[in-house]
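Colleague: coordinates only, no sequence provided:
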């Protein structure tokens, strides 16, 4: 290390002691190349201290007392009046300290980095990984059980499922006409609470009575069922529940087979108030084509003006030819009366 040029001619007087039992003597202190030169009053060098190896025994206090690193018995005392020399030595020591490797600091940075990585894993990766695993291992029977438990929390708002004479049989025929991928998902009509339609874990679709009572043809309710089938295909209803419920509920499901009543109650409230996830028009049209249903009645049910659903009207896959009937006229009339008067 080369001393800073501004200190080339800096000198100060001090008291030096070569050993603990030696007499202190007055000396002249100057700064050389990487050393502190201690000379007697006749300008004869008594010793050279390496600046990187200088230690201060009383930081922040004056007179300042220094000694070579590892040898506290040899000391140099600089009075408060020698502030320029003290400041110079402190500045050089600080410069050396900045250049010196700090293994402890490196270990601390590594530890902090590891902790931050662990936190990032816990926050961003772990919940998704645990949820994905849970969704992949929960069997269909357990999904249906969770769906029924969720429905119990919705019933105070929706009322019990409608079941007037002939209605359930017609609803069963509609489910057969518009089957889910595993052909086990059920349909259910309720009096209120649900905006139009929503899907429970296990695949059951809960439908508002307005879809059968306020429209002249079954194509409308069929369209809402198709949209829900497509949403369930894009985002598993159980995964949606666990995503909303959080990591603790997911762990509880994996360990006890149930996400917890509190989690279900909160999700039931969310399910009844949150808007449905949007679907791309092309995805919807492919769904109408696959289930052989006209998209135009559904489009006008969503927007009577047709302005916001124009692609579903213009690209209706059965705009020029009638597909297979969704329900017979008799079954449609029975379905319209499923909730009674």
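Modeller: Yep, it's here. Predicted model, so just to flag it, every value in this text is computed and none were measured. Numbers count the residues shown, from 1 in each chain.

Colleague: from here on, just use CA atoms for contacts and neighbour counts.
Modeller: Noted.

Colleague: what about the strands in the stretch 51-200 of the chain?
Modeller: In the stretch 51-200 of the chain, strands defined by DSSP state E, counting those that start in this stretch lie at 54-56, 64-68, 75-78, 187-190, 197-199, listed in chain order.

Colleague: distance between the longest one and the chain's centre?
Modeller: Looking back up the chat, that one is strand 64-68. The chain centroid and the centroid of strand 64-68 are separated by 54 Å under Cα atoms, centre = their mean, to the nearest Å.

Colleague: next, the one to line up against it:
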């Protein structure tokens, strides 16, 4: 039933007229299953059944209350009984609450869609900004940023070592290995090398001591380069500094040094690891071969026993044979070893 249980037997007097021109007559008003029943007060014969879902109040907030079966002019029912008026309005509120609301559902759908879209944008946009900035950045700007990162590294390691003969040896090493515009030797143990944006390379002094061969320094650079083969150095930097930095770089073409501050320390704290999977090791050995550098000297520099680096020793592309050309002539190698003296 539509009527609430407490109103099933409720009746009240009222004044009803069938048309605007008709005389009002006294009636009894009661609840049916889904309607308001209007009966003659003497014979109790039903005069009209009004659908509760369609009943409207003509004068909200005014007494006596006047109801009609629809918005159209015609029948009217005047009720003074407060309990009956309250009952009609409660039953109508219950009906309204259970009625479908397409507009409301549509709004909820739009809001839900908008929230999902915003969440998607929030998750997608930072990565997209970083990808785009790393992709469109011109080579000169990459090199400039690489030198800024090198300067930030120097705050943790000390200023890069220089000497006229040593700098010439570094230029020769960069040319020998290719894809580099600058190699800087830092007076600090980096555990190898770090590849910076724009072809700038930071090389730890630890690669120049130990085994008396430039293959160790060259191997450290090749390993660092291979370790970052899946991600451009500038992309790694922007991923660290964040989407705001990437957006600023896209809009202004500039990346202030303050937004790089601390990245050098993060690079030092992140060791360059040798590949663990066979396919990655094969790719590294292929890089040694392409560069014309033997991998055995670098392997023994990492582990003098050779036990943990057997793959680099046993599969050395130049095992038992000299490389096509030395990494550096002896004189340049000696100059490079002494660059931090």
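Modeller: On my side now, so go ahead. No experiment lies behind these values; they were computed from the predicted model shown.

Colleague: the strands of the stretch 51-200 of structure 1 into JSON lines, with extra columns for mean neighbour count and distance to residue 255 of structure 1?
Modeller: Shown next, in JSON lines, are the strands of the stretch 51-200 of structure 1 (neighbours: other Cα atoms under 10 Å; distance: least, Cα to Cα, whole Å):
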{"stretch": "strand 54-56", "mean neighbour count": "20", "distance to residue 255 of structure 1": "60"}
{"stretch": "strand 64-68", "mean neighbour count": "20", "distance to residue 255 of structure 1": "64"}
{"stretch": "strand 75-78", "mean neighbour count": "22", "distance to residue 255 of structure 1": "69"}
{"stretch": "strand 187-190", "mean neighbour count": "22", "distance to residue 255 of structure 1": "30"}
{"stretch": "strand 197-199", "mean neighbour count": "23", "distance to residue 255 of structure 1": "25"}
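
Colleague: which one of those strands lies closest to residue 110 of structure 1?
Modeller: Closest to residue 110 of structure 1 of the strands of the stretch 51-200 of structure 1, according to Cα to Cα: strand 54-56, at 28.5 Å.

Colleague: turn the strands of the stretch 51-200 of structure 1 into CSV, including distance to residue 237 of structure 1.
Modeller: What follows is the strands of the stretch 51-200 of structure 1, written out as CSV (distance: least, Cα to Cα, whole Å):
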stretch, distance to residue 237 of structure 1
strand 54-56, 68
strand 64-68, 72
strand 75-78, 77
strand 187-190, 15
strand 197-199, 7
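
Colleague: next, count neighbours for residue 144 of structure 2.
Modeller: 16 (other Cα atoms under 10 Å).

Colleague: then residue 46 of structure 1?
Modeller: 13.

Colleague: show me the helices in structure 2, by range?
Modeller: Counting by DSSP state H, structure 2 has these helices, from start to end: 82-98, 102-136, 139-157, 164-177, 215-227, 233-241, 243-252, 263-269, 278-291, 296-302, 310-314, 330-337.

Colleague: mean deviation, the last one versus structure 1?
Modeller: Average distance between helix 330-337 of structure 2 and its aligned residues in structure 1, after superposition and using mean Cα distance after the TM-score superposition for structure 1, equals 2.3 Å.

Colleague: what comes into contact with that helix?
Modeller: Judged by Cα atoms under 8 Å, 6 or more residues apart in numbering, the contacts made with helix 330-337 of structure 2 from elsewhere in the structure are 165-170, 208-209, 213-214.

Colleague: do the same with stretch 290-310 of structure 1
Modeller: By Cα under 8 Å, 6+ apart, the list of residues contacting stretch 290-310 of structure 1 from outside reads 178, 219-224, 226, 285, 288, 312-313, 316-319, 322-324, 326.

Colleague: and if you look at stretch 166-180 of structure 2?
Modeller: Residues from elsewhere that reach stretch 166-180 of structure 2, judged by Cα under 8 Å, 6+ apart: 181-184, 198-201, 218, 291, 327-328, 332-333, 335-339.

Colleague: likewise for stretch 44-52 of structure 1?
Modeller: Stretch 44-52 of structure 1 is contacted by residues 34-40, 68, 89, 92-93, 96-97 when judged by Cα under 8 Å, 6+ apart.

Colleague: again with stretch 262-273 of structure 1
Modeller: For stretch 262-273 of structure 1, contacts defined as Cα under 8 Å, 6+ apart pick out 149-151, 153-154, 193-195, 198, 241, 244-245, 249.

Colleague: out of the residues you listed, who's nearest residue 114 of structure 1?
Modeller: For the contacts of stretch 262-273 of structure 1, with residue 114 of structure 1 as the reference and Cα to Cα as the criterion, the closest is residue 249, at 27.1 Å.

Colleague: now check structure 2 for the residue matching the closest one.
Modeller: Superposed on structure 2 with TM-score structural alignment, residue 249 of structure 1 falls opposite residue 245.

Colleague: how many other residues sit next to its match?
Modeller: For residue 245 of structure 2, the count of nearby residues is 22 (other Cα under 10 Å).

Colleague: do you know how far it is from residue 139 of structure 2?
Modeller: The gap separating residue 245 of structure 2 from residue 139 of structure 2 is 18 Å, by Cα to Cα, to the nearest Å.

Colleague: and stretch 124-139 of structure 1, how far out from the chain's middle?
Modeller: Centroid separation for stretch 124-139 of structure 1 versus its chain: 14 Å, with Cα atoms, centre = their mean.

Colleague: right, I mislabeled it, should have said stretch 173-185 of structure 2
Modeller: 35 Å.

Colleague: just the buried positions in it, please.
Modeller: 173-174, 176-177, 180, 182-185 (16 or more other Cα atoms under 10 Å).

Colleague: please apply the same query to stretch 43-50 of structure 2.
Modeller: Buried, per 16+ other Cα under 10 Å, within stretch 43-50 of structure 2: 48-50.

Colleague: circling back: most widely separated two among the contacts of stretch 262-273 of structure 1?
Modeller: For the contacts of stretch 262-273 of structure 1, the maximum inter-member distance is 26.6 Å, found between 195 and 249 (Cα to Cα).

Colleague: if we can go back for a sec, which one of the contacts of stretch 44-52 of structure 1 is nearest residue 16 of structure 1?
Modeller: Distance to residue 16 of structure 1, by Cα to Cα, is smallest for residue 38 among these, at 8.1 Å.
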